[in-house]
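> How does the following fold in three dimensions:
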Amino acid sequence: MNQLKTSTLKSVFTAVFAALICAGSIMAVPIGPVPIVLQNAFAVLAGLLLGPVQGAGAVGLFLIAGMIGLPVFSGGKSGFAVIAGPTGGYLAGYFIAALIGGYAVQRASKDNPKQALPIIISASIAAFACIYIPGVLVLKRSLSLSLADAIAKGFIPFLIGDAVKIVAIVPITLKLRPIVARYLSQDD
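This next block holds a predicted model:
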C-alpha cells in the first residue's frame, strides 16, 4: 500500500473513532458527579484497534472538539470548564488509556501473537485503570472529597458496567484488530 493511501486511511480511522467517542456521550446516565457513558469504551477500543498513536489521536480530536465548544462531553456539555471540572481526570484518562492500551496490545502482539486473548484482556483492564486513576484523583481534588469517598463515587459504581464493556471490547478487538492492522500497517 502506498504511503499516501496509508496516511489517508490512518486519518480516516482516527476521525471515525473520534466520532464514535463523541457519539458515546449520547448515552450518558447521571448517577452522581460522574455519569455512566460509552465514551470510555470507545476510547479504549480506539487504542486497542488503532494502536497508540492513532488511538490517542482519536481521543485528542474528541477532547479538542469538546474544548472548542462542540457538545461532545457527557450530557451534551462542552468547554474548558468540563476539562477543569470533576470529570476532567476521566477525560484525560481516555487519552492515556488509548495510548497505553494501544501500546500494550501492539507491543505484545509483535512479541507473542498467539497469546492475543490474554493480551487484549490485560490491555483492556490496564486501559480502564488508566482512566480511573486520574479520574478519581481529580474528582477528589475538585469536590474536596476524601480518597475513600472519591473511590466510592467515582470508581466502585462503574466496575460492573466496565466489566461488561471489557467483555464486549475483547471479541470486537480480536475480530477487528487484524483487519484494521492490515489496512494501517501499524509501525508506530
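> all contacts plus neighbour counts: C-alpha atoms, from now on.
Will do.
> who touches stretch 128-138?
40, 44, 85-94, 96-97, 100, 147, 150-151, 154-155, 162 (Cα atoms under 8 Å, 6 or more residues apart in numbering).
> show me where this protein has helices.
Under the criterion DSSP state H, the chain contains helices at 3-23, 39-50, 52-67, 80-84, 88-111, 116-142, 147-154, 159-184.
> among those helices, which is the most enclosed?
helix 39-50 (a mean of 30; mean count of other Cα atoms under 10 Å).
> contacting residues around the residue nearest the centre of the chain?
With distances taken as Cα atoms, centre = their mean, the residue of the chain nearest its centroid is Ala43 (2.1 Å). Contacts for Ala43 (Cα under 8 Å, 6+ apart) come out as 17, 21, 55, 58-59, 94-95, 97-98.
> one more to line up against the first:
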Amino acid sequence: MAAPAAAISAPGVLADLLPASTRARAVARDAVLVLGGAAAVGASAQVAITVPQISPVPFVLTTFTVLLLGAAYGPLRAGLTLALYLVAGMAGVPWFTEGASGFGFPSFGYIIGFLVAGVAVGWLAGRGGDRTVLKTAGLMVLGNVIMYAFGTPYLAYATGVGAAQAVEWGITPYLIGDAIKLVFAALLLPGAWWAVNKFRSQD
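Okay, here's the model as predicted:
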C-alpha cells in the first residue's frame, strides 16, 4: 500500500533521490557522488579554449558543471566534491583546465570560487532555490558572481594588472557564454524537479 503523499519525505536536492536504506549505504552513495563529481569537474575543465588576444583565462564548461553539481548535490556533498577537486589539483593531479595543476596560474582564483559558489548554490537549492525557472536563474547568477568575485582579484594579482584590466580579461568576455549556460540550467533543473514530482505523485 502506498504511503500518503504527506508521509513521503521531500528531497532537499536531486541527489537525495538516490536510494540508501542504511547509514552505511548512504555514506557509500555520497562517497561515489563526491569522487564522480570531482572527476566530472576535472573532465569538463579539459573542454577549454584559450584566446590570448582576449584573455589569459580559458573559456570552459567548468562553471556550468560546478553550478549544476552544487544545485544537484546540496552544500555538503558539493563542498566535499569541490574541495577534493581543489586540493588534489593543488597537490599535482592534472585536472585543472588544460591539464594544469598547482596554483601558479592566472585562473586559479576561479577554482577557489568554484568551491564557494558550489556550497552557496547547494545551500539555496536545498531550500527550493532550483524548483522554478526564475529561482534557478537567480541561483546561477549568484554562483557566477561568486566565481568572478574570487577569480578576478586573483587574476589581477597573478598578472600584475589593475582592476579595470582584470575585469576586461576576467569577466567581460564571459558574460554572454555564462548567460547561455544560465538559460540551460534554468530550464534543466526545474524540468528535472517537474519530472520527479510527476513520478512521485503517481506512487
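> And the TM-score between these chains?
With the length set by TM-score structural alignment, normalised by the length of the first structure, the two chains reach a TM-score of 0.84; 173 aligned residues with a Cα RMSD of 2.1 Å.
> still on that earlier bit, in the second structure, what sits opposite the residue nearest to the centre of the first structure in the alignment?
Per TM-score structural alignment, the equivalent position to Ala43 of the first structure in the second structure is Val66.
> now do Gly69 of the first structure
Aligned counterpart of Gly69 of the first structure in the second structure: Gly92 (TM-score structural alignment).
> What is the burial count for that match?
13 (other Cα atoms under 10 Å).
> measure the closest residue in space to it that isn't next to it in sequence to Gly89 of the second structure for me?
Nearest non-adjacent residue to Gly92 of the second structure, counting by Cα to Cα, 6 or more residues apart in numbering: Ser101, 5.2 Å away. For Ser101 of the second structure, the distance to Gly89 of the second structure equals 5 Å [Cα to Cα, to the nearest Å].
> Touching both of these two, which residues are there?
Residues touching both Ser101 of the second structure and Gly89 (Cα under 8 Å, 6+ apart) are Trp95.
> tell me the contacts of the nearest residue to Ala108 of the first structure once chain neighbours are set aside?
Distances taken as Cα to Cα, 6+ apart put Ile119 closest to Ala108 of the first structure, at 6.7 Å, once the chain neighbours are dropped. Ile119 of the first structure makes contacts with 104-105, 108-109, as judged by Cα under 8 Å, 6+ apart.
> Spell out which two among those are the most distant pair, please.
Ala104 and Ser109 (8.2 Å; Cα to Cα).
> picking that back up, and the residue nearest to Gly92 of the second structure? What does it align with in the first structure?
Using TM-score structural alignment, Ser101 of the second structure sits opposite Ser78 in the first structure.
> How many residues are close by that match?
Neighbour number of Ser78 of the first structure under other Cα under 10 Å is 20.
> All set, thanks.
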